[in-house]
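>>> What follows is a protein structure lacking sequence information:
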């Protein structure tokens, strides 16, 4: 006869067997999972090492390309801007290094660098628009008429451009009373500073975009103010290029704003101006501007290519 003790022992045996099965199964599963994870870890380690090696090779290649462009740049641009002159316009937050390097390269291309105009933050202050309007009207050359509907920055841009660039070869290399008055007035008001002799009327202009975005409220209006100046420089002189680092071609940047505006039809842009190769391309873009050809160069969205295609011939400066 099967008694209660038999049932109890059977039940205990069943549970012991179940527990043992779970333990054995878990151990087997754990070993399987562990081995799988070890294989994945080894594979990831190999992939990471390959990526590190690939990155190191790319960095070495980029460093080599930069060294090549830095060393060969003066020869690559030689005689491309013979007989021309260049003025640099520095925006708030622009890289001084880029201007210095581009200035040296422009000289290697045969151009004279007249000087630099540095736009101050005060010029972009929304509270200054009334004063800027009055100052531009006061300093306007007698022969200049503002287009109907011109705002303060369009007026100021036209007046400033008339002081630093020209299409007339007879005006280059000398500063007249009007240019001195304009630059002096904007300087005394705290809107610009100058170095060199930008009033000697260059034929070409390079505007260097900020290295970081104008992220604060009103950044878009600041970009529009600077684009008004770029457009005026281009229209008054023989060509203008806006150059900046890759950040300037991102949303909110000056170059991105340029490429989204009608000004892109006449003003060239270059978004790797902080590199040696980008500086060479900026000189090529200036050369193309002399022939009335504008383009978007670099690596950002909507570019025509890294450099002009076809590359303008050496010595052919329009």
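Happy to help now that I have it. A quick note: this is a predicted structure, and the numbers were derived from the prediction, not measured.
>>> C-alpha from now on. contacts and neighbour counts both.
Noted.
>>> Next up, the contacts around residue 292.
The neighbourhood of residue 292, defined by C-alpha atoms under 8 Å, 6 or more residues apart in numbering, consists of 239, 266.
>>> Tell me how far it lies from residue 161.
18 Å (C-alpha to C-alpha, to the nearest Å).
>>> and the comparison structure, right after this:
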């Protein structure tokens, strides 16, 4: 049994040990212990300074490389999307500054930014809503809405896909515009047209190709029911665009940040597209949109998507490469203008039509005198002296003139 004497002895032992420690620390061990600690602290400070300098130097080199790549990319991108109308779909949580930089790259490539679509935060809400249900029913009457993926709680994703694809119901041309207004009035999307005018009309056709910019979801979020439903709705949108044969690139960000052990910075939508073998063969993805290489890759991937080629680019899982191959420059076909003739005699060669050229040939033959060889008369009548200005050699060969409806590439 523990008695009072035991407690006394224990306390005495503790105080003796404390006294011995103080004596040693203030005496023979003081000098060595203090110098050792000071040396270690000094060494740690030096190492921290060196590491900080290395990080600063690495950041400076990375910034210089990014700037150089940005300048070179201008030459690489020029003309690769000439004459192509592009729509940018911004999903909830996407970074606006990154999107502005992406749009600059698309403009550099020659694209026409036709439409910006900002998707609302609650578009993936699965709670029963009578007004939304009626709106989607109205949209379905106007456009051909693909079936949602298995297990989808709502068809808002495929409805938006049908609108952006311009999938009008047969016999109802332009119905997709009215369907877009319905979605906008319901508060599901906000559409901004960047009007491109041609002569006297405003061009508001469906975009030739689309960039879907993801954001606001991470690996942890999609483990929750709300995040899982949001991802399913986003995937429905992409799947619907693929089913309607719209050239599409899905772009996310996050992989430029070095992951810690067990972390995955790959955007969930990008990862879901890559994991779906069938969808991955139809839709391209980019996983590092926050960096200039990702923005350039997105523009280049769009150019290849127009030719039916899909690829996956960036630094994340299942990426094919950091960048696609350089796409060819795209030419734009324009009509050849045919000026009106300046007079009834057709003497202005630049304004001659086929019939006028033939008349000029006949007149030239008569002016050369009777008895002249018919072949010689025809030849003289079709020369530049007769006013043809070198554009036709014989009135009888008027069918060799360029067709006014012909096109040329610029």
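That came in fine, so what should we check first? All figures in this text were calculated on a predicted structure; none of them were measured in a lab.
>>> Which parts of the stretch 101-250 of structure 2 are strands?
For the stretch 101-250 of structure 2, applying DSSP state E, counting those that start in this stretch gives strands covering 112-119, 189-193, 196-198, 201-203, 209-213, 248-251.
>>> Please work out which of those is packed deepest.
Counting by mean count of other C-alpha atoms under 10 Å, strand 248-251 has the highest mean neighbour count of the strands of the stretch 101-250 of structure 2, with a mean of 26.
>>> ok, back up a step: any chance of the strands of the stretch 101-250 of structure 2 in a markdown table with distance to residue 285 of structure 2 as columns?
Listed next are these as a markdown table, based on distance: least, C-alpha to C-alpha, whole Å:
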| stretch | distance to residue 285 of structure 2 |
| --- | --- |
| strand 112-119 | 19 |
| strand 189-193 | 23 |
| strand 196-198 | 28 |
| strand 201-203 | 28 |
| strand 209-213 | 9 |
| strand 248-251 | 5 |
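>>> so which of the ones you listed gets nearest residue 174 of structure 2?
Smallest distance to residue 174 of structure 2 across the strands of the stretch 101-250 of structure 2 (C-alpha to C-alpha): 12.2 Å, for strand 201-203.
>>> which helices and strands sit right next to that closest one?
Here strand 201-203 of structure 2 touches strand 196-198, going by 3 or more C-alpha pairs under 8 Å, 6 or more residues apart in numbering; DSSP states H and E.
>>> who are the neighbours of the strand it packs on, in terms of helices and strands?
Using 3+ C-alpha pairs under 8 Å, 6+ apart as the contact test, the elements touching strand 196-198 of structure 2 are strand 201-203.
>>> who touches the strand it packs on?
Residues from elsewhere that reach strand 201-203 of structure 2, judged by C-alpha under 8 Å, 6+ apart: 195, 196, 197.
>>> wait, what's in contact with residue 286 of structure 2?
249, 250, 251, 252, 253, 270, 294, 297, 298, 312, 313, 314.
>>> now do 10 Å
Applying C-alpha atoms under 10 Å, 6 or more residues apart in numbering, we find residue 286 of structure 2 in contact with 213, 249-253, 255, 266-267, 270, 293-298, 301, 311-316, 319, 321-323.
>>> Going along the chain, name the strands of the stretch 301-410 of structure 2.
312-313, 333-335, 407-409.
>>> Restricted to helices, list the contacts of residue 286 of structure 2.
Those of the contacts of residue 286 of structure 2 mapping onto helices are 270, 293, 294, 295, 296, 297, 298, 301, per DSSP state H.
>>> Turn those into JSON lines, including distance to residue 35 of structure 2 and neighbour count.
Converted to JSON lines, these look like this (distance: C-alpha to C-alpha, whole Å; neighbours: other C-alpha atoms under 10 Å):
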{"residue": "270", "distance to residue 35 of structure 2": "56", "neighbour count": "25"}
{"residue": "293", "distance to residue 35 of structure 2": "51", "neighbour count": "19"}
{"residue": "294", "distance to residue 35 of structure 2": "52", "neighbour count": "25"}
{"residue": "295", "distance to residue 35 of structure 2": "54", "neighbour count": "26"}
{"residue": "296", "distance to residue 35 of structure 2": "56", "neighbour count": "27"}
{"residue": "297", "distance to residue 35 of structure 2": "56", "neighbour count": "30"}
{"residue": "298", "distance to residue 35 of structure 2": "58", "neighbour count": "30"}
{"residue": "301", "distance to residue 35 of structure 2": "62", "neighbour count": "30"}
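>>> Looking at those, which one is closest to residue 115 of structure 2?
When these are compared against residue 115 of structure 2 (criterion: C-alpha to C-alpha), the nearest one is residue 298, at 16.8 Å.
>>> just checking, what residue in structure 1 corresponds to residue 183 of structure 2?
The pairwise alignment with structure 1 assigns residue 183 of structure 2 to residue 186, based on TM-score structural alignment.
>>> what about that match, neighbour count?
22 (other C-alpha atoms under 10 Å).
>>> again with residue 133 of structure 1
By other C-alpha under 10 Å, 17 other residues sit near residue 133 of structure 1.
>>> Please look at it and residue 127 and confirm they touch.
No - Residue 133 of structure 1 is not in contact with residue 127 according to C-alpha atoms under 10 Å; the separation is 11.5 Å.
>>> In structure 2, which helix is the longest?
Max-length helix for structure 2 by DSSP H is helix 28-77.
>>> Give me the distance between the next helix or strand after that one and the centre of its chain.
The first helix or strand that comes after helix 28-77 of structure 2 along the chain, using DSSP states H and E, is strand 85-90. Its chain's average C-alpha position is 7 Å from that of strand 85-90 of structure 2, according to C-alpha atoms, centre = their mean, to the nearest Å.
>>> mean distance, the longest helix of structure 2 to its aligned residues in structure 1?
Mean deviation of helix 28-77 of structure 2 relative to structure 1 after superposition (mean C-alpha distance after the TM-score superposition for structure 1): 2.2 Å.
>>> Now do that helix: which elements does it pack against?
Packed against helix 28-77 of structure 2 by the contact rule (3 or more C-alpha pairs under 10 Å, 6 or more residues apart in numbering; DSSP states H and E) you find helix 4-26, helix 96-108, helix 292-305.
>>> which of these sits most buried?
Most buried of the helices and strands packed on helix 28-77 of structure 2 by mean neighbour count (mean count of other C-alpha under 10 Å) is helix 292-305; its value is a mean of 26.
>>> With residue 139 of structure 1 as the reference, measure out to the residue nearest to residue 163 of structure 1 when sequence neighbours are not counted.
Among residues not flanking residue 163 of structure 1 along the chain, residue 179 sits closest, at 4.2 Å (C-alpha to C-alpha, 6 or more residues apart in numbering). The spacing between residue 179 of structure 1 and residue 139 of structure 1, counted by C-alpha to C-alpha, is 9 Å.
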